[in-house]
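Here is a sequence together with a model predicted from it:
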Amino acid sequence: MHRLFHNATVHAMNPATGWTPQGRWHSHEMPHPNTILTSEDRIVAVGDYRELRDLAPLGTERTDLGGTYVLPGMGDGHIHSAMYSRSLIEPDMRHCTTLDEAMAVLRPFVEQARADPTVTWIFGGQWNINAWTTPERPDRRVLDSVAPDIPVALSSLDLHTLWLNSRALQELGLDRTVKDPDGGEFERDEHGELTGVLKEAAAIPIRDGLMQSDVSGSIDSYLPLGQRELLKRGITSIHDIDGVDCLNAYRKLHERGDLDIRVHKILRQEQIQDFIQRGIRTHSGDEWISMGPLKLFADGALGSHTCHMSQAWPGTHDHGMAVMEPEELEHWIRTAASAGIAAAVHAIGDQAATEALDAIARSQSMARAFGLRHRIEHAQYLKPGDVPRLRELGVTASMQPMHCTTDIPLNGFLEDRDLVAYGWNTLREADVETVFGSDAPVEDPNPFHGIHAAITRTRDGLPVGGWQPHETVPRADAVRCYTHAVARASYEENLKGCLAPGMLADFVSVDRDVFAEDAEAVRDTVVEATVVGAQIRYQRED
């Protein structure tokens, strides 16, 4: 089946068709392309409507794009898609500024659970203590006052802390005798009793275990909700961080013919030995579902001060938390690399990034032998000397622009430190491969919100001129980090990321020219249609 998508300004982002890195059309030989001709799921040609109309065979289906602007399909290089999908139907406390407001959000879900015997746990959260204007702290007793009779497990906004009520602690068999794991903490009160707040290695395995158990409900029922929202935002490909249950759910969607986005599945540590034994390597799979790197944790998060810093947090002796010691990190990177599996190391603090790069360097010969592209996830704070190491080791920086603008109020501690913070432009100038994503549900997965953050480094217009404006990037680079860079990070730059003959016909039609609009207007870009494999998977309704 041939299709002719026409009546649009097509930003192919392919230099061979006259598109420059500045997003300008410079060819004097041909008009700006306004049409895409496809065959099956591939692009045949990008060019002028009259020429491609004459080239198209009899019976070609025509789709009028209504004078919109076309970009390559957007990618999200770091997303918890199952958790994001669940967040659409769970209590969301991200906008709460007090403990009382958070409990007000929770109450209707407790009432619903009491009326529905099939609901045995309440999940959700996205609470952000750094946004609270009152001094209260999360505690199991507060949750008990609202939900004494049903287990409640609420993740923090950064997903690194879990807040449980007494019933949940009881169901999990947790009491004052439990020991803190390496790289984690069960928070306790002055009497040694659990407060219900779990951090890092104490929280994440329990969170993931609950999410992959029967008590979390059917992932098959809510994953399509998230897929719909991603398509609505122009996203055609994702790098998913969630567990093997999410992988299996995507496979079921694919088998039914209902998978509409392409998934690069990042692997979890608890399943890696099984994947190795089955001979699964990074980049194995097909054009719809492919296997990614092994996700490892070097440290925690900024909001909880558990990211591992080379200097202590102001006024303390606390450097944050090494979730995994350097020797263990090196062991897992080497184990994975020897089996042809790359590593994606979560490292927010500068010391965590240094230790991750050290570990990667020690198995570099294996990485080169298998053509692996290791990654540092987040890379929010870097020592200046580690920037060229990223390039030398061929490590991709997987970053989330919206984290920068969300975290502006938390970054006062950087004033006297020589660190590269959310250093997109520094990395660009050092020729470091950089890929953008959202970390949803931590942030909204809308890539145009991320592009706006990358080119302005502001939120709600503040600070005027942007926070550390020298780290903003040109628009074309911001768009590239959501398109070509996402494709390259999944070893698929020859399949997608730009619009050219032979590439997958994945593209998005939007209501404005993101290369010409005022920077503030970029954030409000509206997706008119999302096309994956030459099929319209989403179309905005009037």
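Looks like it came in fine. These figures come from a predicted structure and were not determined experimentally. Residues are numbered from 1 along each chain as shown.

switch to C-alpha atoms for all contacts and neighbour counts from now on
OK.

Correct me if wrong: Leu198 contacts Gly183.
No - the pair Leu198 and Gly183 fails to qualify as a contact (Cα atoms under 8 Å) at a distance of 11.4 Å.

OK, contacts around the residue nearest the centre of the chain?
What sits nearest the mean C-alpha location of the chain, by Cα atoms, centre = their mean, is His78, with 2.4 Å. The contact partners of His78, taken as Cα atoms under 8 Å, 6 or more residues apart in numbering, are Ile238, His239, Asp240, Ile241, Ser398, Met399, Gln400, Phe436, Gly437, Ser438, Asp439, Ala440.

can those residues go into TSV with extra columns for neighbour count and distance to Gly73?
Formatted as TSV, the contacts of His78 follow (neighbours: other Cα atoms under 10 Å; distance: Cα to Cα, whole Å):
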residue	neighbour count	distance to Gly73
Ile238	26	11
His239	27	14
Asp240	24	16
Ile241	25	20
Ser398	26	18
Met399	26	19
Gln400	31	18
Phe436	29	14
Gly437	29	13
Ser438	25	15
Asp439	28	18
Ala440	23	18
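
and these, which of them are in strands?
Per DSSP state E, strands hold the following members of those: Ile238, His239, Asp240, Ser398, Met399, Phe436.

Double-check the second one against His264; I have them as touching.
Think His239. Yes - using Cα under 8 Å, His239 and His264 qualify as a contacting pair, with a distance of 4.7 Å.

Between the two, which contacts overlap?
When Cα under 8 Å, 6+ apart defines a contact, the residues bordering His239 and His264 alike are Gly292, Ser490.

The longest strand along the chain: what's the following helix or strand?
Secondary structure assigned by DSSP E gives strand 61-72 as the longest strand of the chain. Where DSSP states H and E defines the elements, the next helix or strand beyond strand 61-72 is strand 74-79.

Can you tell me which of the ones in strands among the contacts of His78 is closest to Pro469?
Distance to Pro469 across the ones in strands among the contacts of His78 (Cα to Cα) is lowest for Met399, with 16.9 Å.

Please compare the first structure with the one that follows:
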Amino acid sequence: MGTIWYGGFVRPLTDKEAAANAVFTENGTIIAVGEEKKIRELHKDKIEKEVDLNGHTMYPGFTDSHLHMIGHGEKLLKLDVSEITSLKDLKKILKEKAAATPAGEWVMAEGFNENLYENHTVPDREFLDTVTSEHPVMLTRVCRHAMVTNSKGLSLAGITKAASDPDGGRIERFSNGEPTGYLHDQAQEFLKKVLPPIDKSYVKRALEVSLEDLYRSGFTGGHTEDLFYYNEPQETLDVFNEVISGSKKFRANLLVHHEAADTVLTQKHTNPFVEPGSVKIFLDGALGGRTALLSEPYNDDPSTKGVAIHSQEELSAIVSAARKFDMPVAIHTIGDAALERAVTALEAHPVPDGKRDRLIHLQVTRPELRARLQKLPVVLDIQPRFVASDFPWVVERLGKERLRDCFAWKTLLKEGLMCAGGSDAPIEPIHPLLGIHAAVTRRKPEEAHEGYQPEEKLSLFEALQLFTAGSAKAVSREHDLGLIAPGYKADFTILEKDLFALAPDEWLNVKVTKTVVDETVMYELK
């Protein structure tokens, strides 16, 4: 016995013209898609439940191909400064937080972005010392590849003038050699070791808050990387299995940090909604902090080409180890030099049959590297919203000449490369319509220009595919996820209006009215 979904418009996304007005599902699977009258006639003896779409539009369930679910929950629970646009306002909100925090306890905030401040000034230890001298401060950069602390935090972490940069990290310093409090990539570990311990109840609360927000945003699934940051990987895995169970359905595909692989991948996984996906490897940093690994120096700082978290030999060894688990890998690669190392490793250690590797972010490419990628079973996991967030300041980092091969989403698709779409939340806002808007317009919603690199704009159909069929391909599930078609899972994102009938800026006002996972309504707009 099954359910008929009727009374609205259905966008199966099997092709850009496909449309229907009813769907019949049974036991979590789509049985028929088409005209309501015909479906009722064919399945009249099996229709047990009816769901009226009330004139709204059904899409395949949106899946975020790259996010950090617990990190997103933390952002919702913590002080979020990602929208602050001046140092004056940043100081004000941090002072208020400090005033409400007992002396000696940490003041922590998420998401500073110096590119929004006057003169692109990083709020270093001297700035944070004017906020408070009674509390250690930890302020995470929006990319999460850097953080800054005050003098008290540096003292607790033992970071002095004599401290050496760790492999894969950098301690920023004043001209006299003293640390500025700004820590990049692996250097953050010095500070993390002295932060307050995080208990399981906090992690569970963060995941619960994140999940509810994902439902509200229309997501039926997500490929998430969280298993190496909150105590033991097993404890975090247990939290996922506790939260996503019973009546809480969500297709969580877990990216497993390579240092957690031995723990996570040697056990049996029985939760059908929580499954290990790929072995995650960080290869470089981010463009904002000039730690993405480039083949040529940064345009606005010729002294650096970025930071390599792993050598070619180390990377190859990690990929080889993943293959022993019969697993694909997911490699964070932003700079073109990092991409070259990743491609070389994937060529040397082929992915197991029937699976695909993925490269995450891929913001700086070169034509010869894209040609090599075309020969590999790999999905490019892109974040369209990065265009809206990183321009125009990224032009300073890379220079105009190099920019033509950067953030080149249309070029990737034209060259036949498979792409999936994610937010990288909490780095960027979780909402899929913001990502779709950025893919199509190449600008911020409040801007009115033709878009940054307008030749790289995607069509609405292509943008929607990133978050549906593209995400399915990233986990080799295009046979049963990402479309509304017979035999596919009954996962739906239902919007109050049809995006194809609206202008791009109108999309951002469209509400999610239902989120359906496995034929079960997980969220309904009241």
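Alright, I've got the coordinates. Keep in mind the model is a prediction, meaning the values are calculated, not measured.

coming back round to it: any idea what the residue nearest to the centre of structure 1 aligns with in structure 2?
In structure 2, His78 of structure 1 lines up with His66, judged by TM-score structural alignment.

In the stretch 351-500 of structure 1, what residue spans correspond to helices?
Ranges of helices in the stretch 351-500 of structure 1, per DSSP state H, counting those that start in this stretch, are 364-370, 386-393, 401-407, 424-429, 447-456, 475-482, 484-489.

closest to Pro91 of structure 1 out of those helices?
Of all the helices of the stretch 351-500 of structure 1, helix 401-407 sits nearest to Pro91 of structure 1, with 20.4 Å by Cα to Cα.

What lies in contact with that closest one?
Contact partners of helix 401-407 of structure 1, identified using Cα under 8 Å, 6+ apart, comprise 422, 436-438, 443, 449-451, 453-454, 457-459.

Likewise for stretch 377-391 of structure 1?
Taking Cα under 8 Å, 6+ apart as the criterion, the residues outside stretch 377-391 of structure 1 that touch it are 344-351, 353-354, 357, 396-400, 418-423, 426-427, 430-433.

Let's see which of those residues end up in strands.
Among these, DSSP E puts Ala344, Val345, His346, Ala347, Thr396, Ala397, Ser398, Met399, Val420, Ala421 in strands.

show me the contacts for Pro426 of structure 2.
Leu67, His68, Gly71, His72, Lys75.

hang on, the earlier thing: which among the contacts of helix 401-407 of structure 1 end up buried?
Burial by neighbour count, judged by 16 or more other Cα atoms under 10 Å, picks out 422, 436-438, 443, 449-451, 453-454, 457-459 from the contacts of helix 401-407 of structure 1.

any idea how far the longest helix belonging to structure 2 is from the chain center?
Ordering each helix of structure 2 by length in residues (DSSP state H) puts helix 200-216 first. Distance of helix 200-216 of structure 2 from its chain centroid, counting by Cα atoms, centre = their mean, to the nearest Å, is 16 Å.

cool, stretch 289-308 of structure 2 as well?
Here stretch 289-308 of structure 2 shows a centroid-to-chain-centroid distance of 23 Å under the convention Cα atoms, centre = their mean.

Likewise for stretch 95-114 of structure 1?
For stretch 95-114 of structure 1, the distance between its averaged C-alpha position and the chain's averaged C-alpha position is 26 Å (Cα atoms, centre = their mean).

Where in structure 2 does that stretch fall?
Equivalent residues of stretch 95-114 of structure 1 are located at 83-102 in structure 2, counting by TM-score structural alignment.

Pull out the buried positions in that stretch.
Within stretch 83-102 of structure 2, the residues scored as buried using 16+ other Cα under 10 Å are Ile84, Thr85, Ser86, Leu87, Leu90, Lys91, Ile93, Leu94, Lys95, Ala98.

Identify the residue spatially nearest to the second one, adjacent ones excluded.
In space, Thr85 of structure 2 comes closest to Leu116 once its chain neighbours are excluded; the distance is 4.9 Å by Cα to Cα, 6 or more residues apart in numbering.

what do we get in structure 1 for the one you found?
In the superposition onto structure 1, Leu116 of structure 2 corresponds to Ala131 when matched by TM-score structural alignment.

So which residues make contact with the longest helix of structure 2?
By Cα under 8 Å, 6+ apart, the list of residues contacting helix 200-216 of structure 2 from outside reads 69-74, 76-77, 220, 230, 235-236, 239-240, 243, 430, 512, 515, 522-524.

Now do that helix and strand 62-67, the angle between them.
If you take axes from the mean of the first three to the mean of the last three Cα atoms, to 10 degrees, helix 200-216 of structure 2 sits at 140 degrees to strand 62-67.

Identify the residues contacting the counterpart of Leu417 of structure 2 in structure 1.
Aligning on TM-score structural alignment places Leu417 of structure 2 opposite Val432 in structure 1. Applying Cα under 8 Å, 6+ apart, we find Val432 of structure 1 in contact with Val387, Pro388, Leu390, Arg391, Gly394, Val395, Thr396, Ala397.

7 Å instead?
Leu390, Arg391, Thr396 (Cα atoms under 7 Å, 6 or more residues apart in numbering).

Glu200 of structure 1 now?
His160, Thr161, Gly183, Gly184, Glu185, Gly300 are the contacts of Glu200 of structure 1 under Cα under 7 Å, 6+ apart.

Kindly state which residue of structure 2 is aligned to it.
In structure 2, Glu200 of structure 1 lands on Asp185 (TM-score structural alignment).

Can you tell me the number of residues neighbouring the closest residue to Asp300 of structure 2 other than its chain neighbours?
With sequence-adjacent residues excluded and distances taken as Cα to Cα, 6+ apart, Asp300 of structure 2 is closest to Arg397, at 5.3 Å. As a burial measure, the neighbour count of Arg397 of structure 2 was computed by other Cα atoms under 10 Å and equals 20.

buried stuff in the helix or strand where Arg397 of structure 2 lies?
When elements are defined using DSSP H and E, Arg397 of structure 2 is found to belong to helix 393-398. For helix 393-398 of structure 2, burial by neighbour count (16+ other Cα under 10 Å) applies to Val394, Arg397, Leu398.
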